[in-house]
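K.L.:
give me a 3D structure for the following:
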Amino acid sequence: MVAPAVPEYVAPETPGLRVPRRYMRLAIVWIHEEDDIYVAVDARSDSLQSLRELGPPDLVYLVKQPKANSTRQTGVYHHVTGIDASSSASLAAYVNTLTFSPLDKTHKVVSGIYCCYNAFSHLDMRVEVKIPGSLESYCIDERGDKRVATEALWLETFLCAVLRAYHYADNGSGDDIKKIVGVRRFNPVTNTEMEHKFLDAAEKLFFLGRQLSSDPETQVPNTVTNHLTSGILKYIYTTGRYTSGINLFEKLRTRDVEVSSLLARVQLMADEEVQAVRLMYDALQDVPMEYSLLDCQASFCQDKGEGEMALECAKRAVTAAPSEFSTWARLAEVYVSMERWDLALLTLNSCPMFTYQDKDTPRMPQPSRIMLPILSESILDEIDEGQPKQGDPHDYVHPTLRKLHAASYQGTFLKAYNLLTKIAAAIGWDQLLKVRSEVFVMEEEYRVERQHVPKPAQSLDAETNGEAAEDVEAENEDDSGSVKGTVENTPNGDGNEASNGNSIERPEQTVASEVVKSGNEDPDPSHSAYTQFQNKRLCERWLDNLFMVLYEDLRVYTIWRTEMAQSRQQATEYKKSATEWEILGELAERLHHFDESIEAYQNCLATRFSPKATRGLLKLYEQRNDTRGMLGALIRLIAWQYRWYSEFSPDLLYLVRKLIEDEGAVKVRSIVQATNLPQPVLDLTHQYCQLCATFRSSGSDT
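P.N.:
Next up is the predicted model:
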């Protein structure tokens, strides 16, 4: 079943400029500047030289004045992603859709500026519209100078706009929506024609992709690891357009064999495993030390439960790219899956950590006021009921819950912490401390040895390098077996265990490499090594801090479960605010206590709607293969997203697509329609289903 063409809108003030009707909304988010107009545009110009990523969302700025012949003008603006930025005409058409607002019948729009960042050339492309009247397009460089906007620059701008739409999209939890106020999010690729346009631009500019920077876990962007390749893979994963992705990477592979890793990833997404394995094998004959290919092999073997094969691939990837976090993290994951806890910790300790580089965000002056009208299609009582009104006090949150540092981790530190919590969940806190003391030099033993050996031995300076993982394995080959199999559970949320006195012991300090290196003594050749820990490593300071953060997470979690158990025994109500339940749900989820996280999220939703808690419940419904439960949560998440002007979430689109693939479009649409919710709310979910039909997703024709 093919979706009908999206009707076009012709702006009355500028005939010939066409824009999809989906851009037309009666209620638009506005951020106001009362007197000093264009201050927001000037602030954007000033921030251009500090941009390092894909750039901030597009800025749309309008100048309004009273209809009653007054010369006093007011500036209003909002941000937007997903608009077709392939030409000045398409951006001007969007500005034209904003010239009429039923919420403000006393003012008229006299001019507008659309600003869209070109991350390839580090230029801000601008279209200035006079209403009625002229249209001017130009670009502003990092110095603030005006330059000519060429066709080549518009091609780059179009591609950046699509990538930004995916980059700034929310995953359904609302975290990204809350970061920037006043952003309208549209789907940049709504049909196969636009897909062809996107992939054609990606093909033309593919080998310039490294100029766009990369995800925060990557040290050095390269041909196959950058924001362009991440965006393409995200698009293919979301929409299931595997054939289009395979065709694109097949063509690019003829120009650079390294592209084989991207092609193999898409083939694996499409369940073409035989072709992917053959491709990886053939490509590695040409580039045997291409780390992205080796990492792809390691991931595939790990998913198939082939630990030893995954281990060899992961080791080679570390040797090929010892300065990249992803290769070390993959090796640590393999050791965790093989239950080689000592080597997992030592490998984790070797990970190169990078300072987190956040997305480019708008730096705007303080506005006089903000208008956030509710779109009529998103009105749903159960979402609005219980929400704090303007001026109401915020939820009370216990100071201990506010100080959980793990909740703010991002980038390499977040992934490293996830690995550490996996180990803790598998073997328990006590056993984790035991393994830690076996592989790292502890402060107490270091102090004792210092008393006997006043001059530190040269061998203590255990710097990590590309062969560290293999050295560690050799040193621990004989006794690693004794580490495996000794499994003790952390307090797992069972009320009886918690009330039986399980406690979390604060970890001792290890010795960091900086501590040893800070000594002034010259090495004494008579001491080749400290006798008590000659095969141990020095713990990196950041990993030592992760142990302390994990301790605090476990301590708070144990207190919560103990109090819950006591309240049940005493048949009393255990009271927490909605925000506290949300934090506790995240805490349990971080520590891999799935049932307890669901319990906390359900308690949160019993007080009021929370997108984060609803997103958590989705995992429960997925685990149980509960189609109705999943769709019920999706309908509410899609409506909440629309409430905050987000009409596009790749993660939610992916979940709808997978449900249609598993159950068929007719059944999914029927379940949605049978839900006892307002029709406009249901239509928002139907639009996601219609998108799957437009792209001919599997199951959409049944």
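K.L.:
make it CA atoms for all contacts and neighbour counts henceforth
P.N.:
Will do.
K.L.:
so where does Leu91 fall, helix or strand?
P.N.:
helix 88-96 (DSSP states H and E).
K.L.:
do the same with Arg126
P.N.:
strand 123-130.
K.L.:
can you pull the buried residues of whichever helix or strand comes after that strand?
P.N.:
Proceeding N to C from strand 123-130, the next assigned helix or strand is strand 135-140, under DSSP H and E. Within strand 135-140, the residues that count as buried by 16 or more other Cα atoms under 10 Å are Leu135, Ser137, Tyr138, Cys139, Ile140.
K.L.:
following up with a second sequence; could you model it the same way so I can compare the two?
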Amino acid sequence: MLPPSLGSIPEVKEDYPGASLVERTARLQQFIELGPPDLCNIYKHSINTKRENGEIGTFLYFTGVDTSSIASIAAHLQSLANLMTSKSQYWFGEKKHWKVPQLTYCSFNSFSKVDMRVTVHIPGKFEIQIINQDGKMIRDKLNEEQLDRFWTETFITSIIRAVLESEDGDDVNKVGGVVEIRKINPFNNGIVSKELLNNFLIGFEELFFQGSKLGCTVDIPQPTLVNNYLVDGFLKVIQLTQSYDRGLEIMDRIYKIDPSVISIIAHLQLLKQDEIEAVKTLYKGIQDNKRDSNTLILQAEYCLDKKKPDMALELAKQAVKSSPSDYSTWSVLVKCYTKLGDFENALLTLNSCPMNSHKEKYQLKRVVPIRSHDDLHLPSPMDVTLDEVSNLQSNDISFEHRNLDPQLSNLPAANLKTTYAKAYDLLTEIVNKTGWEQLLKYRAKVFVMEEEYRKDKKTSNGHLRKNSTQSSVNVNNSSIVESDVDSTIAIKSPSQKNIDAATLAGDSVVPTDGEIDYDDEFRKKRLCERWLDNLFMLLYEDLRAFTMWQAESVHFQAQQMEYKKTTLEWEILGSIAYRLKHFKEGSIAFANALSGRFSAKSQREMLKYYLKERNKLLTKNTTTSSNNANFIQNYQKLMNQLNEKILESIVKLLVWNHRWYSDFSPFLLLSLSDLVAWEGSVKIESSITALYNETKLPGSGNKDSSTRESSKDSSNNDHFVNHGIISMMKDFDSDYIKLYNLSNADE
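P.N.:
Okay, here's the model as predicted:
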């Protein structure tokens, strides 16, 4: 569904018409796994000039478009052309009325590694090109059956890209972030979306055994039949549309061919909140295959959620033995030890985690470089506005960045990626329970410190020279072999290390006869991996910044003085607190950030906090005695307050996303669906109407203070407060929530 406002089409000017297509072709060999977003190239010229004199080329990216056939793409391009030619628009300060004679749409097929391209000539014909990664066209070599297969693969790839792309939400604030992109909700277009969902599920089943071609997350070294982006996307689509029964039917059929998918069945049952059936499925899966790490991990995580870490421990150990090269199995074992308070084994296990530095979390990346921001046309959509969000002053944000407190700039933990970021999260879980000083004691107890290693190396070298023998010390699941000739250190390969480590980090080390002169305590220690040693230093920096902030805050309170920070500084402090698992302090920082100006990151983190607090309240409600009158009296009041804050956060973030051409956020859709499940759609609609009733302020003008152009109409200077929000939310309620008959959709 294309945007109703002409001003909500971001574009980039090309050096010459078609330059983006040439650039994309040149980069095809670089496309891996799910590949880049779809690209749309547009030829256009002013209606007042001849085509040959005034034709220019522009391009933008898309996700969520129906790419299941030539016809669906051609229809999308035709509607885009109609939108751009229907009336004049402001183009870099000048009012232009365009003609669009030609558009080309490119979508990468990650299964067969080809770029599918459809060109529409207006009026008249359309044509298709299929280009392989060598830049050669292969259209003429395909029969109809192969072509249909290519379109199915392209469509499935596009939907997976749309639902799995990174939702960090800070892309527009990051250097190199893709802003010239329109993200469409593929599941919010009435009966057409029901057909699209059906086609996706059929295509998923058809391509299931090819899923490993799409790649996998950083937790897994190599994609498998069960662990890959195709399965991840399938689970997300089922969750978004709550098509659990249909999903289970598909997986039951696949299970008859390959029983290893039983963990996916259990996962779907858990998403459906059918815990009894899920537990039965998990039990059957483990009975049938006691080395199925996917089922073992799923059951271990279920036990952890139910606060049964002792039961989860043995499952996690078995999972590590079954898949010693998977980061995910080790991370669950670390969580088990941490929950049990066995911090020594938690550190030893963390130290054994196989780190995956060659992969990144999947996110959409720019294909065509932008020479200058002067080539970017990023108009502000005027069909949905909320003053607090829409009128954000870009100059104020730039000022905050230029004047950022040096002690808060570039804290290294904020830049961690892949499994290193996940490992840091596990380390902060440990320090949150032990405290820094105690953590250092555990660290010294289980790991060889540098001075100890040097001292022992000197001692062992003397022993080796005296006996002219070769000895080995088991350190960090690696054999460090020292020779009496050069004292050279040889370390086993990572794969062998992981196999050795499958005996589990907590097992004791048995000394050999050649080690009898070594200190007994030293023999039990491991060498701390360099990456983990680095995480300790990053943790120290975070703790130092957090402690300083808390001390300053107490000082200012004691002096009855206002503790002032910019929104950016509060946001960074909130992020530090969240990393250290101090969520209450973090929420205060993010709330302070929002009191200064709107920040998408702060609002998103506050939404996560409200959702977390509501879950805690729900848990407390189920465990608190029904005789506790005080709690019962306050429960509904607290729940209503949290739900109001959740709704407010969702609305503001939806408006922000719309301003940046994104009408699809799985996180926000799931949060809204969950809220409707608790409150009912009728109550949500009433709350939206009451909170965001549109108000017209005549003659005040519609001012856009950002550096981007607005799609203003000079004939209308009226300013609307809360413009279009009720309509926007009705689209989600009527076209999405009721379309899929989500929980409480009609109540």
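K.L.:
still on that earlier bit, what range does the helix holding Leu91 of structure 1 cover in structure 2?
P.N.:
Taken onto structure 2 by TM-score structural alignment, helix 88-96 of structure 1 occupies residues 70-78 there.
K.L.:
can you pull out the helices in the stretch 251-400 of structure 1?
P.N.:
260-269, 273-286, 291-303, 307-320, 325-337, 341-350, 381-384, 399-402 (DSSP state H, counting those that start in this stretch).
K.L.:
what does Leu298 of structure 2 align to in structure 1?
P.N.:
Match for Leu298 of structure 2 (TM-score structural alignment): Cys296.
K.L.:
surely its match meets Val266?
P.N.:
No - counting by Cα atoms under 8 Å, Cys296 of structure 1 does not reach Val266; the two are 11.0 Å apart.
K.L.:
any residues in contact with both of those two?
P.N.:
Both Cys296 of structure 1 and Val266 lack any common contact, where contact means Cα atoms under 8 Å, 6 or more residues apart in numbering.
K.L.:
can I get the helices of the stretch 251-400 of structure 1 in CSV with mean neighbour count and distance to His32 of structure 1?
P.N.:
Formatted as CSV, the helices of the stretch 251-400 of structure 1 follow (neighbours: other Cα atoms under 10 Å; distance: least, Cα to Cα, whole Å):
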stretch, mean neighbour count, distance to His32 of structure 1
helix 260-269, 22, 45
helix 273-286, 15, 53
helix 291-303, 22, 47
helix 307-320, 22, 52
helix 325-337, 25, 43
helix 341-350, 24, 49
helix 381-384, 14, 25
helix 399-402, 12, 33
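K.L.:
can you tell me which of those is nearest to Arg241 of structure 1?
P.N.:
Shortest distance between Arg241 of structure 1 and these, using Cα to Cα, is found for helix 260-269: 9.5 Å.
K.L.:
how much does the closest one stray from structure 2?
P.N.:
Mean deviation of helix 260-269 of structure 1 relative to structure 2 after superposition (mean Cα distance after the TM-score superposition for structure 1): 0.7 Å.
K.L.:
next one: that helix to chain centre, how far?
P.N.:
21 Å (Cα atoms, centre = their mean, to the nearest Å).
K.L.:
what stretch of structure 2 does that helix fall on?
P.N.:
Alignment of helix 260-269 of structure 1 against structure 2: residues 262-271, by TM-score structural alignment.
K.L.:
so for Ile31 of structure 1, which of the helices of the stretch 251-400 of structure 1 sits nearest?
P.N.:
helix 381-384 (22.4 Å).
K.L.:
check the mean deviation of the closest one from structure 2.
P.N.:
Mean deviation for helix 381-384 of structure 1: 1.6 Å (mean Cα distance after the TM-score superposition for structure 1).
K.L.:
other SSEs contacting that helix?
P.N.:
Applying 3 or more Cα pairs under 8 Å, 6 or more residues apart in numbering; DSSP states H and E, one finds that helix 381-384 of structure 1 contacts no other helix or strand.
K.L.:
in the helix holding Leu91 of structure 1, what counts as buried?
P.N.:
Buried residues in helix 88-96 of structure 1 (16+ other Cα under 10 Å): Ser88, Ala89, Ser90, Leu91, Ala92, Ala93, Tyr94, Val95, Asn96.
K.L.:
and if you look at stretch 738-747 of structure 2?
P.N.:
Lys738, Leu739, Tyr740, Leu742, Ser743, Asn744, Ala745.
K.L.:
okay, how far is it across that stretch, tip to tip?
P.N.:
11 Å (Cα to Cα, to the nearest Å).
K.L.:
ok, the residue nearest the centre of structure 2 to Lys183 of structure 2 distance?
P.N.:
Centroid-nearest residue in structure 2: Ser166, 3.6 Å away (criterion: Cα atoms, centre = their mean). Separation of Ser166 of structure 2 from Lys183 of structure 2 (Cα to Cα): 12 Å.
K.L.:
for the counterpart of Ser328 of structure 2 in structure 1, give its distance to Thr412 of structure 1.
P.N.:
Taking TM-score structural alignment, the alignment pairs Ser328 of structure 2 with Ser326 from structure 1. To Thr412 of structure 1, Ser326 of structure 1 is 9 Å away according to Cα to Cα.
K.L.:
Asp175 of structure 1 now?
P.N.:
Asp175 of structure 1 is 19 Å from Thr412 of structure 1, by Cα to Cα.
K.L.:
those two: which is more packed in?
P.N.:
Neighbours per residue (other Cα atoms under 10 Å) separate Asp175 of structure 1 from Thr412, with Thr412 holding more: 21 against 13.
K.L.:
contact partners for that one?
P.N.:
Pro216, Glu217, Phe325, Met353, Phe354, Tyr356.
K.L.:
kindly report the same for Lys236 of structure 2.
P.N.:
For Lys236 of structure 2, the contact set (Cα under 8 Å, 6+ apart) comprises Val163, Leu164.
K.L.:
need the counterpart of it in structure 1.
P.N.:
Checking TM-score structural alignment: Lys236 of structure 2 goes with Lys234.
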